[in-house]
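Participant: Next come a sequence and a model predicted from it.
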Amino acid sequence: MSNQEIYSMPRIGDMAPDFSAMTTTGPMRFSDYIKGKWTILFSHPADFTPVCTTEMSGFALEKNFFEENDTKLVGLSIDSIHSHIAWVNNVRKNTGVLFEFPIIADIDMKVSKLYGMLQPGESETAAVRAVFFIDPNGKIRLIMYYPLNVGRNMDEIKRVLIALQTADKHKVAMPLDWRPGQKVIVPPPKTVAEMQEREASDYEMVDFYLAKKSI
C-alpha cells in the first residue's frame, strides 16, 4: 500500500466517490442510496471498542433529528459484516440502543482508501474518525477528521448540518459559532450600487462588507 494510495482523498467541492458495498442493512450502491438526500458518511476504527460505541450510539440516538432534517446516515469500519452484526446486537442488548442506519463492511479497505480514511501516522489498518457531509447533488460540502483517541462532537455535527442547509436555502454565510435562530451574514456587495443599497437597508451593519440579517 503506497502513501499516495492512502492519502488520496476527496476534497470539499468534489463529487462523493461512488462504490458498492455490503452493509448491515443489505447491499448498497452508494450513489443510489444518497440520491437526492443530505448524507453523513462517518468512519470508526473498529467494532467492539469503547469510543466507537459511544459515537455510533450518539448517531443512533439522534435518529429523529436526522430524519427531520432529511439526512441519511452511513457508518463504516474495517470489519466484516459478521462483526458488525454481532456488535450491533451486543450494543442493543447492553444499552437498548439499536444502530438502524447501514454500517459498511469495509474489510478489504476499498472505501476507506477511496475516502482517505486510512492515515498511516495514526494506523494503516484502522480508519480514522472521518465525517463527510454530502449534499443532495452528491457533492462533498464539509469534511471532519478526528484521531483514533478523540470522539466526535455531536452538537457540532448537528450544527454544521443545519448551517449548510440554511446557507443553501437562503444564499447566506454563517458567522463564528452560529446557531439556528441567530443572524446570518449577507454576501458582500459586488457593485457600488449594491453597496449603496445595503447602506440603506435594515441590515445590522458592521461595515459595508460585513452585514447581518435575521432569517
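Facilitator: That came through, no problem. Numbering: from 1, shown residues only.
Participant: drop to CA atoms for contacts and neighbour counts, all remaining ones
Facilitator: OK.
Participant: now the strands for the protein?
Facilitator: Remark: strands assigned in the chain by DSSP state E are 20-23, 26-29, 38-43, 71-77, 103-105, 129-134, 140-146, 184-186, 204-207, 210-213.
Participant: any idea which of those is most buried?
Facilitator: Of all the strands of the chain, strand 103-105 has the most neighbours on average by mean count of other Cα atoms under 10 Å, namely a mean of 26.
Participant: Give me the helices and strands touching it, please.
Facilitator: strand 20-23, strand 71-77, helix 81-95 (3 or more Cα pairs under 8 Å, 6 or more residues apart in numbering; DSSP states H and E).
Participant: can you list contacts of that strand?
Facilitator: With Cα atoms under 8 Å, 6 or more residues apart in numbering as the test, strand 103-105 has contacts from 21-25, 74-81, 84.
Participant: Please point out which parts of stretch 7-17 sit buried.
Facilitator: Residues of stretch 7-17 classed as buried by neighbour count (16 or more other Cα atoms under 10 Å): Tyr7, Met9, Pro10, Arg11, Ala16.
Participant: between the residues you listed, which is closest to Val160?
Facilitator: Arg11 (16.9 Å; Cα to Cα).
Participant: Tell me the spacing between that closest one and Ser214.
Facilitator: The gap separating Arg11 from Ser214 is 31 Å, by Cα to Cα, to the nearest Å.
Participant: and what of Ala173?
Facilitator: Look at Ala173 and Ser214: by Cα to Cα, they are 12 Å apart.
Participant: Look at the two and report which has more neighbours.
Facilitator: Ranked by neighbour count (other Cα atoms under 10 Å), Ala173 and Ser214 place Ala173 first, with 17 against 11.
Participant: farthest-separated two in the contacts of strand 103-105?
Facilitator: The two members of the contacts of strand 103-105 with the most space between them (Cα to Cα) are Thr25 and Ile78, at 16.5 Å.
Participant: Between those two, tell me which one has more neighbours.
Facilitator: Comparing Thr25 with Ile78 by other Cα under 10 Å, the one with more neighbours is Ile78, at 25 against 13.
Participant: structure B:
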Amino acid sequence: MNSIRLGDTAPDFKADSTQGEVNFHEWLGDSWGMLVSHPADFTPVCTTELGAMANYEEAFASRNVKVAAISVDPLDSHEKWIKDIEETQNAVVNFPLIADDERKVSELYGMIHPNDSATTTVRSVFIIAPDKKVKLILIYPASTGRNFEELLRVIDSLQLTQYEKLATPANWSKGEDCVILPSVSNEEADKMFPKGFTEIKPYLRLTPQV
C-alpha cells in the first residue's frame, strides 16, 4: 500500500466517474481539491456523508474547492446509489463519484484497508492545494461520519496560512485571532500585521485575522 505524506504531490490519475472521465490534475485546475473515499456503495454512514457533501456545495465553491468521492464499486452502482442519496438526504449530487472497480486509484492513494477485505477502502480525506500538494490527510473509522463543518474549518485555516506567516490555534474559526509564527520578529510583525498583536509569551503572539 502506498503511503502519501503531507507535502507530497497528490498522485494524478484518469478514471470514469458519474460526471464523465476525470483527469484528476486537469480537473482540479487552479482550485483546491477534496477527495474522499468510501468503503462501498449503499452503506448507511456514507450515504449521509455524500448527501451532506452535496448540501455544502456552495460553501465549498465559495472557497474555490472542488470535491470528489471514490469507492471500488463500478459506475453503474454509483449511478444507482446517487438516486438513493438524493432521495434520502434531500440533496443534489453535482460532484463526481469516481468508479475504481480495478482499485487503481485506491492503491495509488493507499486507501485499501490493511486489516479488512482487499476490496475495502478506508474512509480517507485528502485536501489538496492548487499546487497539487497534499495539505491534509484524515482517516475515519467506518462507524463515524465525517464532520463537514470541521473540514471547512480546516480548509479556512489552510487557505489563510498558505500565504501568511500565521498559524491557527486550537478550536480556531474563521475570523478569530491567529498565531504569528515564531520565525517572525516583533519588528516584522509590526509591519506585516497592521491590526497589531498581543504578546502573551515571546513565542505566543496573537493578531486579528487580516
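Facilitator: In hand now; what should we look at? No experiment lies behind these values; they were computed from the predicted model shown.
Participant: List the TM-score for the superposed pair.
Facilitator: After superposition, the two chains reach a TM-score (TM-score structural alignment, normalised by the length of the second structure) of 0.92; 206 aligned residues with a Cα RMSD of 1.9 Å.
Participant: For the contacts of strand 103-105 of the first structure, give me JSON lines that also has distance to Leu98 of the first structure.
Facilitator: Listed next are the contacts of strand 103-105 of the first structure as JSON lines, based on distance: Cα to Cα, whole Å:
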{"residue": "Ala21", "distance to Leu98 of the first structure": "21"}
{"residue": "Met22", "distance to Leu98 of the first structure": "19"}
{"residue": "Thr23", "distance to Leu98 of the first structure": "15"}
{"residue": "Thr24", "distance to Leu98 of the first structure": "12"}
{"residue": "Thr25", "distance to Leu98 of the first structure": "12"}
{"residue": "Val74", "distance to Leu98 of the first structure": "14"}
{"residue": "Gly75", "distance to Leu98 of the first structure": "13"}
{"residue": "Leu76", "distance to Leu98 of the first structure": "16"}
{"residue": "Ser77", "distance to Leu98 of the first structure": "17"}
{"residue": "Ile78", "distance to Leu98 of the first structure": "20"}
{"residue": "Asp79", "distance to Leu98 of the first structure": "18"}
{"residue": "Ser80", "distance to Leu98 of the first structure": "18"}
{"residue": "Ile81", "distance to Leu98 of the first structure": "16"}
{"residue": "His84", "distance to Leu98 of the first structure": "12"}
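Participant: Contact partners for the counterpart of Asp73 of the second structure in the first structure?
Facilitator: Alignment note (TM-score structural alignment): Asp73 of the second structure maps to Asp79 of the first structure. The contact partners of Asp79 of the first structure, taken as Cα under 8 Å, 6+ apart, are Ala46, Asp47, Ala105, Asp106, Ile107.
Participant: Determine the number of other residues adjacent to the first one.
Facilitator: Right, Ala46 of the first structure. Neighbour count of Ala46 of the first structure, defined by other Cα under 10 Å: 22.
Participant: what touches both of Ala173 and Ser214 of the first structure?
Facilitator: The contact sets of Ala173 of the first structure and Ser214 overlap at Val184 (Cα under 8 Å, 6+ apart).
Participant: Number of residues surrounding Asp131 of the second structure?
Facilitator: A count of nearby residues for Asp131 of the second structure, using other Cα under 10 Å, gives 14.
Participant: dump the residue contacts of it.
Facilitator: So Asp131 of the second structure contacts Asp30 (Cα under 8 Å, 6+ apart).
Participant: What lines up with it in the first structure?
Facilitator: In the first structure, Asp131 of the second structure lines up with Asn137, judged by TM-score structural alignment.
Participant: Glu21 of the second structure now?
Facilitator: In the first structure, Glu21 of the second structure lands on Pro27 (TM-score structural alignment).
Participant: And for that match, nearest residue in space, chain neighbours not counted?
Facilitator: Leaving aside its sequence neighbours, Pro27 of the first structure sits nearest to Ala21 (Cα to Cα, 6 or more residues apart in numbering; 5.9 Å).
Participant: which ones are touching that neighbour?
Facilitator: Applying Cα under 8 Å, 6+ apart to Ala21 of the first structure gives the contacts Pro27, Met28, Arg29, Phe30, Ile104, Ala105, Asp106.
Participant: now, among the residues you listed, which is nearest to Trp38 of the first structure?
Facilitator: Phe30 (12.6 Å).
Participant: With Cys52 of the first structure as the reference, measure out to the aligned partner of Gly33 of the second structure in the first structure.
Facilitator: Per TM-score structural alignment, the equivalent position to Gly33 of the second structure in the first structure is Thr39. For Thr39 of the first structure, the distance to Cys52 of the first structure (Cα to Cα) stands at 19 Å.
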